[in-house]
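Enquirer: My questions are about this predicted structure, shown below with the sequence.
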Amino acid sequence: MNDLVEGFGIDTDLLLNEVELRTFSGSRSVFPHSEVLTTNKCIEMTGVLCKLEEWRLEDRGGKQASGPAPYVTDRAILVIMLMLAREHKPLNETAIAEVMHRRLTDESREFLDLPHALPSSPLKPKGSEEKNWQNHAYNGFHRILNPMDPHPDTKGSRRRLLNNAERDAIRTARDLNTMRRRKERLDWFSQQFVQMTFTMQPRRLRRLQTKANISIDQTPVAVYTKRGHKDEFDPNERAERLVKEMDAAWYVKPGKKYVWGYAANFAVSTSNIPGQNAGFPITIRAFTLSVPNVEITGEAVRLGKQLVDAGHEPGRMTIDRGYPGGSDSDSNYTDDNDAFHKRVRELGFSRVFDYKRTELGKKPGGQNGSIYVEGEHLCPATPDDLVNASIRAQNLEIGEAEYRFLIEERSSYSLRNKETPDADGKVKKMCPALGPQAKIECPLRAIHPKSSQKAKPRVLKRNLPERLDNICCNTSATFVETDETLKFKQDLRYGSPEWQTTYTADRNMVEGVNGYIKDEGKENLGSAARRSAAGIAAQQVLVTMLVVSANMRKLQSFLKEESKTALQAIAKVGRRIRRRDQYGTYKRKWGPDRDFIELEGRDDPIDIRPLRT
């Protein structure tokens, strides 16, 4: 019988045998021992190995572990996972087992305490060697997750679909204290790895980043399940659904696209001088993973606190509209947004953020007769076209140039501080028409003799309030920080060129990093198939490895570009022009080209140089 080979003239001696077919793979290259040692140094810098043992001892109530020691150690699992992340390979038990089975040198095996062969399982004595390694990879990975898993009650149900009643029963029986403690451990684990990528930077780069100027954003992390992506969905609908990842939720992307998964919270470094080259690599400085639409502002505060606890001086925190009060279309947030601004201020960060449409214009918060507009206390006689400038710009009633002009003119009506605010935000303010530094002229105030003679905006009598309050009658008035004023306050004047430059530059940086870590040829954060593990703890650990890989790649690219620029500068200096040729004005304008001239009877041209004059 023709086996479809003989007719093609193929040498049958070249055919692969069954053993070769089973072991043939393109991912069998052996990791050099030097790479294992370097990766182990990174793991040691995090300090997580000792902490994992402490957490296990704490969970056992101080009792020693029983039973035989595991064949695969925490060190081996973490080293292999980080090497796979740097190699841009999938992070799953199969890939980890493949490395332990075939991709390590004998020296690396001895260093990581890995056996050359595993004993067969007593339950499956005829199981394949590959499957045996996969079982130990699975057990080793989940041994790391166990002390950090906020939802250990779902371990037995993560491989099947749960209905509404089953999910409600699990949530009702949960211990909130255990969840909180495990989440703190999980966030600490991630931050130690992220901080390690900062510590490995050269000192000259670290010193440029002592002040933490950060931009915060969320990005979806889809879970590995076919049930998850929808174009149309009503988040308020309580329908009977079968769900695999019960602790995940719908992440709303622009254009009403819904992704079933988690939300990665990134704090990305930004330039110390907005709009200028940072001079250091723009990396992810803090990271947590959370449920979409739950404690959004709380996660932002945690990111800032992680940096402060690491010893960084608080700088500015740039956030988008989703953080101060949620987007215009979503109302499913569970945060106390007033408390968010207070906690950020207590950490020491200044805030730069955009307002929702409903937050523009005059809002409650005015004191002593002033009006409160977009984070500023203004004169009560401020013209309406200035008060509503941002609203008109949002409605496209005015152009950008006119809007900038109105914002600049409105700044003249802003109340001036008479002294430095105290720790609680209490400060004395004065009328903008009072004193030698007056910015406007008001019929209620006499012009100071030392005031500038330049033309100033005039307050019209028809704009004066019917009842004059302290700011119009006294030389100063005391203003206190309230929840209404704090949630709209920011250090930069909203709509000003400084605010626009800072907000745009910082937001571009964080969006650029989001795109960087989603590169399909590298970390590919957007692909759930690269992170095929269930549970928020597993997903956060795997995304942490991707963040470390992206930060390392950023640092290496920065150092390479820095060296290239330095070599170009050295080469430019090496081609120094003679002083005589640099400053002289003489240029030869006669005869042929300067370099060579051909003569009859000679095959080779003569090199001609002009005589010195």
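Expert: Thanks, I have it.

Enquirer: rest of the way, CA atoms for contacts and neighbours
Expert: OK.

Enquirer: And the contacts of stretch 134-143?
Expert: 70-74, 77, 93-94, 96-98 (Cα atoms under 8 Å, 6 or more residues apart in numbering).

Enquirer: ok, of these, which one's closest to Asn146?
Expert: Nearest to Asn146 among the contacts of stretch 134-143 is Asp74, at 12.1 Å by Cα to Cα.

Enquirer: ok, and the most crowded of the contacts of stretch 134-143?
Expert: Ile96 (27 neighbours; other Cα atoms under 10 Å).

Enquirer: residues touching it, list them.
Expert: 77, 80-81, 84, 134, 137.

Enquirer: If we use 7 Å, what do you get?
Expert: 80-81, 137 (Cα atoms under 7 Å, 6 or more residues apart in numbering).

Enquirer: From the residues you listed, which land in helices?
Expert: Mapping these onto helices (DSSP state H) picks out 80-81, 137.

Enquirer: Among the contacts of Ile96, the buried ones, what's the ChimeraX command?
Expert: Listed next is the ChimeraX selection for buried residues among the contacts of Ile96, using 16 or more other Cα atoms under 10 Å:
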select :80,81,137
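
Enquirer: Below is an additional structure, to be compared with the one above:
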Amino acid sequence: MTNNRFIDNLNSDTNSLPKLRATMTTDSTTPDTTDFGGMSASEVHSGGRTDHVFTSQQVALAHSRVLQSGILDKLDAWRSEDAHVTGASARLPLISDHATLVGLLLLASEHGPLQISSLAVVLQNRLTQESRTLLHLSDVAPGFAGETREAKRWFDVTHRAFHRMLPLMDPFPQERKTANTYTEIQAVLDAHDSDLEKKMKTRLGEFTKGFLHMTFMQQPRRLRQATHRIELAVDQTFIGSPTTRGFSKNNLAKNVADEIGTSPLSLDSGPVDAFAGWHVHGKGVGRSDFTWGWMANIAVRVDSEHPGESRFPKLAISATLSMPNIGVTEEAVSLMRSALSTGLALGITDADKAYFASSRVERLHEPTFNLGFTPSTDYRIERLGVQGGHFGSTFIEGKAYCASMPTTLQNASRDHVNGTIDAETYRGRIQARVHFELRPKGKPDDQGRVRMMCPAVGANPTVTCRLRERPASDVSSASPRVAENDLPEYPDKICIQHSVTFGKQDGLRERQAFTYGSPEWQEFHTPPRNSAESLNAGVNSPVLESLDDASRRSVRGFAAAQVFVTILLTNYNLRSIAAYLRVEVQDQASNTVAVETTTNARRGDRQRATRCTPEDGAAPTT
């Protein structure tokens, strides 16, 4: 069918050429389209672009990486699954999913816009014959068949290829060709299928996970296993929608009512995409800007063992897309779950105050611990100090302490944030609090329960207390003593029994990897925040991925946005790995030169040492 269509087009254009030439010669007013002045024909036909051809090696590498992502098999499976439901018949496409994804990776590698027109140019004009065969692409019609018609044909088939892939993983399907009235927006929202949304969100997650895991595996084994644990820093960055007009759900009913009885011709142009949200830029009255779009949730790999070093590239390990201010905690859990594919043991997840400091325990903290991750976070000021307790102990910023710990130590973090004490005093009080920590008596059982002891009991007590009097020989002179006026009026179990059992949920909200405010916490918490911000700055760079520039990805809708985010993060990871390895090679070369220079210098010293060097500046003897 493809060949017949090509021959028909070719014959039609060929037969019309004599007529065109005759018209041009007999009618002097008809412009001569072959006279381009100082412009070449290729420049005219390309609109001034310089279309460099991708080498066969570049295409083969992108081809291999798409295969390694495993997404092609998933797309085939989803298409087959959906065909059973809809009854749609499959037919061989002119451009496959494989070729489409390879083309997108190629565009991203040169930091070009991810637009259908750019992708069509790649598939039409920028591949060698070897690459076209590899991607099963048909040949391009010769120039005399009509450059404009051939370019339009490739744009059309490329457009159909990309939009044939999107419905397989679109959580929010709707017609997006034209703007909608508010009445139409309300109808789209009412018809939304929540079950379909969950199914398609899962598919989108699989799409992104496949590509990002592929990039993780592109590293040498020594970098993948530089640490035995996978540890993450979680953050968000805004992704603008190509359609900037949005709406407020709070005002939607009123806007729908205002449209009743109004002529459609007199209505203002409304929103196009019903499934996005407003993101607020800036703070303060009169200084806030609102932008319509989505949030990209990204987890970057970090290192708690050597937080100040760069033992591996800081890659995006997982990513999702979501509405602004909706499902922040659930998206973080999805990021952690996707990181399981690395095969490494699970370590720490670092996040800012928008996550563990603000979320409900059952939505974020509990799933985090169930997966096997341990949080590291800052706290909002209202979460500092005593936050309940158990068996007479108090929970303070992730630890269980003796309730008789001095008030100045209990409120150390709050006083530091309020400016009551300086940083040096704060560090001293945090260090002094360690003596009052409850200590575990053994490891947690399979249900997460652990027996805890008062700090004044056991083989090595860290404080002394009248309620736990011991022989003087058992007590360290450096151990602080609980003041009489700090003792509880009615001692609880922790003050009476040798140990008490803490359940998995006890103190779960405040629990984290390091003692809050300690040097270890400070040393680890800052680098992950910097890594997350550095990744966001890198992918949003206007000369690189330009993730936040909606004009460089004009396809509308949630699914298209996540596909583009995935491709751009994939390219970011690949170039980060390449840059890291390049620095390694340069450092190795520099070290080699330094060794050779030192070796040569020592050889010269030895040679000079064989000569007799007289004193007083006399000429040497030979």
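Expert: Yes, it's here. Note that the coordinates shown come from a computational prediction; the quantities given were computed from them, not determined experimentally.

Enquirer: picking up where we left off before, can you tell me which of the contacts of stretch 134-143 of structure 1 is closest to Gly275 of structure 1?
Expert: Distances from Gly275 of structure 1 to the contacts of stretch 134-143 of structure 1, taken as Cα to Cα, are shortest for Ile77 (41.7 Å).

Enquirer: can you confirm Asn485 of structure 2 is in a helix?
Expert: Yes. Using DSSP: H, G, I helix; E, B strand; the rest coil, the assignment for Asn485 of structure 2 is a helix.

Enquirer: Just give me the match in structure 1 for it.
Expert: Aligned against structure 1 by TM-score structural alignment, Asn485 of structure 2 finds its counterpart in Arg462.

Enquirer: Next: Thr100 of structure 2.
Expert: Checking TM-score structural alignment: Thr100 of structure 2 goes with Ile77.

Enquirer: So that match lies in a strand, does it not?
Expert: No. Read with three-state DSSP, Ile77 of structure 1 is helix and lies in no strand.

Enquirer: Mind listing residues that contact stretch 282-297 of structure 1?
Expert: Against stretch 282-297 of structure 1 from outside (Cα under 7 Å, 6+ apart): 187, 190-191, 194-195, 248-251, 262-270, 303, 306, 323, 332-335, 337, 340, 540, 551, 554.

Enquirer: before we move on, the earlier item: can you put the contacts of stretch 134-143 of structure 1 in a markdown table and add distance to Leu611 of structure 1?
Expert: What follows is the contacts of stretch 134-143 of structure 1, written out as a markdown table (distance: Cα to Cα, whole Å):
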| residue | distance to Leu611 of structure 1 |
| --- | --- |
| Pro70 | 86 |
| Tyr71 | 84 |
| Val72 | 80 |
| Thr73 | 79 |
| Asp74 | 78 |
| Ile77 | 75 |
| Glu93 | 78 |
| Thr94 | 77 |
| Ile96 | 74 |
| Ala97 | 77 |
| Glu98 | 74 |
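
Enquirer: What is the nearest of those residues to Pro235 of structure 1?
Expert: Among the contacts of stretch 134-143 of structure 1, Glu93 lies closest to Pro235 of structure 1 (Cα to Cα), at 34.0 Å.

Enquirer: corresponding residue for that closest one in structure 2?
Expert: Under TM-score structural alignment, Glu93 of structure 1 pairs with Ile116 in structure 2.

Enquirer: That match: what's it in contact with?
Expert: Ile116 of structure 2 neighbours (Cα under 7 Å, 6+ apart): 158-159.

Enquirer: Quick check: the gap between it and Asp273 of structure 2.
Expert: Separation of Ile116 of structure 2 from Asp273 of structure 2 (Cα to Cα, to the nearest Å): 19 Å.

Enquirer: Then Val475 of structure 2?
Expert: Counting by Cα to Cα, the gap from Val475 of structure 2 to Asp273 of structure 2 is 70 Å.

Enquirer: So for the two, which residue has more residues nearby?
Expert: When Val475 of structure 2 and Asp273 are compared for neighbours, Asp273 comes out ahead with 30 against 17, by other Cα under 10 Å.

Enquirer: Kindly state which residue of structure 1 is aligned to the more buried one.
Expert: That one, Asp273 of structure 2, aligns with Glu245 by TM-score structural alignment.

Enquirer: helix, strand or coil for its match?
Expert: coil.

Enquirer: Just give the number of residues close to the closest residue to Gln64 of structure 1 other than its chain neighbours.
Expert: Once flanking residues are discounted, Gln64 of structure 1 sits nearest to Leu57: 6.9 Å by Cα to Cα, 6 or more residues apart in numbering. Number of residues near Leu57 of structure 1 (other Cα under 10 Å) recorded here: 15.
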